[in-house]
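Asker: pasting the sequence and the predicted model now:
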Amino acid sequence: MDHAEARADLAAAFRWTAREDMHEGVANHFSLAVNDAGTEFLINPKIHFSRMKASDLWVLDAKNPDSAKGKDAPDQTAWGLHGSLHRHVPHARCAMHVHSTYATVLASLTESRLPAIDQNSAMFHNRQVIDDGYGGLALEDEGTRCAQMFQDPSVRTMIMGNHGVLFIGETVAETFMRMYYFERAARNYILALQTGQPLRVLPDDVAERTAQQLDEDHGADVDLLRGIRDVLDHDAPDYVE
């Protein structure tokens, strides 16, 4: 199988996203560039996240819309959002878009920024962008507009107002870890808001120091994905097929 390890990593990410209830069945998409230019990428067809296998993933060409056509092809928003990212954002080797519950609640608030109220949320301090310009489904024009908001390489998390959340990274492990921790941090934040008590927000210097320390924790993302694959190897080994 071509790109076998990359396919297995991505399939594991789909399976675990379903286990964490961050999925929408056959909607939402993860993609991973497989050529040096970043314009050819793996992406999911219309198969439930919980049943995704490595061999199910399609290879699309961001310069060829016909590559996104066929039986069970990824839907129009997959091409619109992910095709645009892989055309316009070279450092977006991997992209993951979900409508996970707590991130989407956050995206529905007038103030959608995730503040640094704990160690997990500090990971995103000065590293997130808010999209306040939701214009409908992520077709090509909307996808291009979103891609333009990722031109700063230090920003790899987009809170998509009235929509959901989008993450980019160099690898499946890096991008998945960012998505995983953002949803958990957003959950803590929403629950903290529900208490009605004042928030203990970290000072900017402490939040930035913590974010840098987490940035420098090389290997944490690989460890997380390896742990997930170890569980799947035992419980659901068909994900690598």
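Answerer: That came through, no problem.

Asker: when you work out contacts or count neighbours from here on, use the C-alpha atoms and nothing else.
Answerer: Will do.

Asker: I'd like to know how many residues surround residue 75.
Answerer: By other CA atoms under 10 Å, the residues close to residue 75 number 18.

Asker: I meant residue 175, not that one.
Answerer: 25.

Asker: same check, this time on residue 212
Answerer: By the criterion of other CA under 10 Å, residue 212 has 15 neighbours.

Asker: skip the chain neighbours and tell me the closest residue to residue 132.
Answerer: Spatial nearest neighbour of residue 132, excluding adjacent residues (CA to CA, 6 or more residues apart in numbering): residue 161 at 5.3 Å.

Asker: tell me the contacts of that neighbour?
Answerer: Residue 161 makes contact with 107-109, 112, 130-134 under the criterion CA atoms under 8 Å, 6 or more residues apart in numbering.

Asker: by neighbour count, which of these wins?
Answerer: residue 107 (26 neighbours).

Asker: is it true that that residue touches residue 158?
Answerer: No. In this structure, residue 107 is not within contact of residue 158 by CA atoms under 8 Å, at 9.7 Å.

Asker: what do the two both touch?
Answerer: Common neighbours of residue 107 and residue 158 (CA under 8 Å, 6+ apart) are residue 165.

Asker: most distant residue from the centre of the chain?
Answerer: The centre of the chain is farthest from one residue, residue 197, which by CA atoms, centre = their mean lies 30.8 Å away.

Asker: going along the chain, name the strands of this structure.
Answerer: Remark: strands assigned in the chain by DSSP state E are 29-33, 40-43, 58-61, 94-98, 128-131, 157-160, 164-169.

Asker: residue closest to the middle of this protein?
Answerer: Using CA atoms, centre = their mean, the residue of the chain that lies closest to the mean C-alpha position is residue 96, 2.6 Å off.

Asker: next, find the distance separating it from residue 179.
Answerer: 8 Å (CA to CA, to the nearest Å).

Asker: now do the shared contacts for the two.
Answerer: Common contacts of residue 96 and residue 179 (CA under 8 Å, 6+ apart): residue 167.

Asker: hmm, back to that, list the contacts for the residue farthest from the centre of the chain?
Answerer: Here residue 197 is in contact with no residue (CA under 8 Å, 6+ apart).

Asker: next, the one to line up against it:
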Amino acid sequence: MIPPLPQLNLQGKVSDEEWQLRLDLAACYRLVAHFGWDDLIYTHLSARLPGTDHYLVNAFGLTFDEVTASNLVKVDLQGTILDDTPFQINPAGFTIHSAIHEVRADAHCVIHLHTPATIAVASLEGGLRPLSQYSMFSLPSLSYHQYEGLAVNAEEKARLQADLGQNNHLLLVNHGGLTVGPTVGDAFMRMYDLQRACEIQVLLQSCGEKTIEVPQAIQDGIYQQAKLVHSGSTGGQKAWPAMLRKAWRLDPGFAR
């Protein structure tokens, strides 16, 4: 007999600002599951509570379609749980997130996923190539981090921080993809673009035909064009409200 998940309800027990952040992050978990980017109970999305060094992250052992606003776990940079909650977190999984939150005050949301497409492209010698419009949105702010095994070595954090630098997209070689953003919506849209770019590259390279790369002159200009089209740097400001509506349609249970 499988015991039911504990049902928590933090609505009205936390600030309105924290509750809204919990809603956004829980919705993002559900959207990641909907698009098939999840990995059983592994990988993480984290979000910083404004004005603090406290972060929300998923409870270890839950699938992404079980994440709710109330069962997200509040932790500090050391991964110490600050909530009165029956849930735990994956300390190794939070190593990557804490490393980035330590040094990137602008990275209020960090998304790290193990999708086949991002792992595949991250592990190619040439990495992500300018083969689609989607890749144009990632390449100007993309870096790489070499594989060092499971993220349990605290010494790796400094190398991860240095490799990401001020970029917003990171391909972890043999491992997966990562994006950061000032909001949950921005980080999500950056991951959407990176994932699509990697999917298209894998499809193209599987054809065995010569590929056509976007000329450098167009690469140099398209990132600025995207800012005008999206009224922002990532499209999160425009697309995220629609994605929230989608999450509500898929299953309003995330808002518990």
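Answerer: All right, it came through fine. Here the structure is a predicted model, which means the values were calculated and not measured.

Asker: ok, back up a step: tell me which of the strands of structure 1 sits most buried.
Answerer: strand 29-33 (a mean of 27; mean count of other CA atoms under 10 Å).

Asker: which bit of structure 2 covers that one?
Answerer: Residue correspondence for strand 29-33 of structure 1 in structure 2, counting by TM-score structural alignment: residues 44-48.

Asker: please apply the same query to stretch 166-176 of structure 1.
Answerer: Using TM-score structural alignment, stretch 166-176 of structure 1 pairs with 178-188 in structure 2.

Asker: the helices in structure 2, which residues?
Answerer: Per DSSP state H, structure 2 carries helices over the ranges 16-34, 91-103, 116-122, 133-138, 156-164, 184-206, 216-230, 236-250.

Asker: format these as TSV; extra columns: distance to residue 66 of structure 2.
Answerer: Below are those laid out as TSV (distance: least, CA to CA, whole Å):
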stretch	distance to residue 66 of structure 2
helix 16-34	8
helix 91-103	18
helix 116-122	22
helix 133-138	30
helix 156-164	29
helix 184-206	18
helix 216-230	31
helix 236-250	13
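
Asker: mind checking which of these is nearest residue 60 of structure 2?
Answerer: Minimum separation from residue 60 of structure 2 across the helices of structure 2 (CA to CA) falls at helix 91-103, 9.1 Å.

Asker: please verify my assumption that residue 160 of structure 2 contacts residue 99.
Answerer: Yes. The criterion here is CA under 8 Å, and residue 160 of structure 2 meets it with residue 99 at 7.3 Å.

Asker: just give me the match in structure 2 for the residue nearest to the centre of structure 1.
Answerer: By TM-score structural alignment, residue 96 of structure 1 lines up with residue 111.

Asker: next: residue 54 of structure 1.
Answerer: Aligned by TM-score structural alignment, residue 54 of structure 1 pairs with residue 69 of structure 2.

Asker: who's in contact with the nearest residue to that match once chain neighbours are set aside?
Answerer: Closest residue to residue 69 of structure 2 apart from its sequence neighbours, by CA to CA, 6+ apart: residue 22 at 4.7 Å. Going by CA under 8 Å, 6+ apart, residue 22 of structure 2 touches 56, 68-70, 72.

Asker: give the contact list for residue 49 of structure 2.
Answerer: Residue 49 of structure 2 makes contacts with 18, 21, 55-56, 108, as judged by CA under 8 Å, 6+ apart.

Asker: ok, so what distance separates it from residue 69 of structure 2?
Answerer: Look at residue 49 of structure 2 and residue 69 of structure 2: by CA to CA, they are 13 Å apart.

Asker: double-check residue 202 of structure 1 against residue 120; I have them as touching.
Answerer: No. Look at residue 202 of structure 1 against residue 120 with CA under 8 Å: they stay out of range, at 11.6 Å.

Asker: skip the chain neighbours and tell me the closest residue to residue 27 of structure 2.
Answerer: Distance criterion CA to CA, 6+ apart; nearest residue to residue 27 of structure 2, sequence neighbours excluded, is residue 247 at 5.7 Å.

Asker: what do we get in structure 1 for the one you found?
Answerer: Using TM-score structural alignment, the partner of residue 247 of structure 2 in structure 1 is residue 232.

Asker: count the neighbours of that match for me.
Answerer: With other CA under 10 Å as criterion, residue 232 of structure 1 counts 17.

Asker: same question, residue 76 of structure 1
Answerer: By the measure other CA under 10 Å, the count of residues near residue 76 of structure 1 is 15.

Asker: what of residue 216 of structure 2?
Answerer: Residues contacting residue 216 of structure 2 under the criterion other CA under 10 Å number 9.

Asker: swap in residue 255 of structure 2?
Answerer: With other CA under 10 Å as criterion, residue 255 of structure 2 counts 20.

Asker: wait, isn't it in contact with residue 26?
Answerer: Yes. Counting by CA under 8 Å, residue 255 of structure 2 does reach residue 26; the two are 7.3 Å apart.
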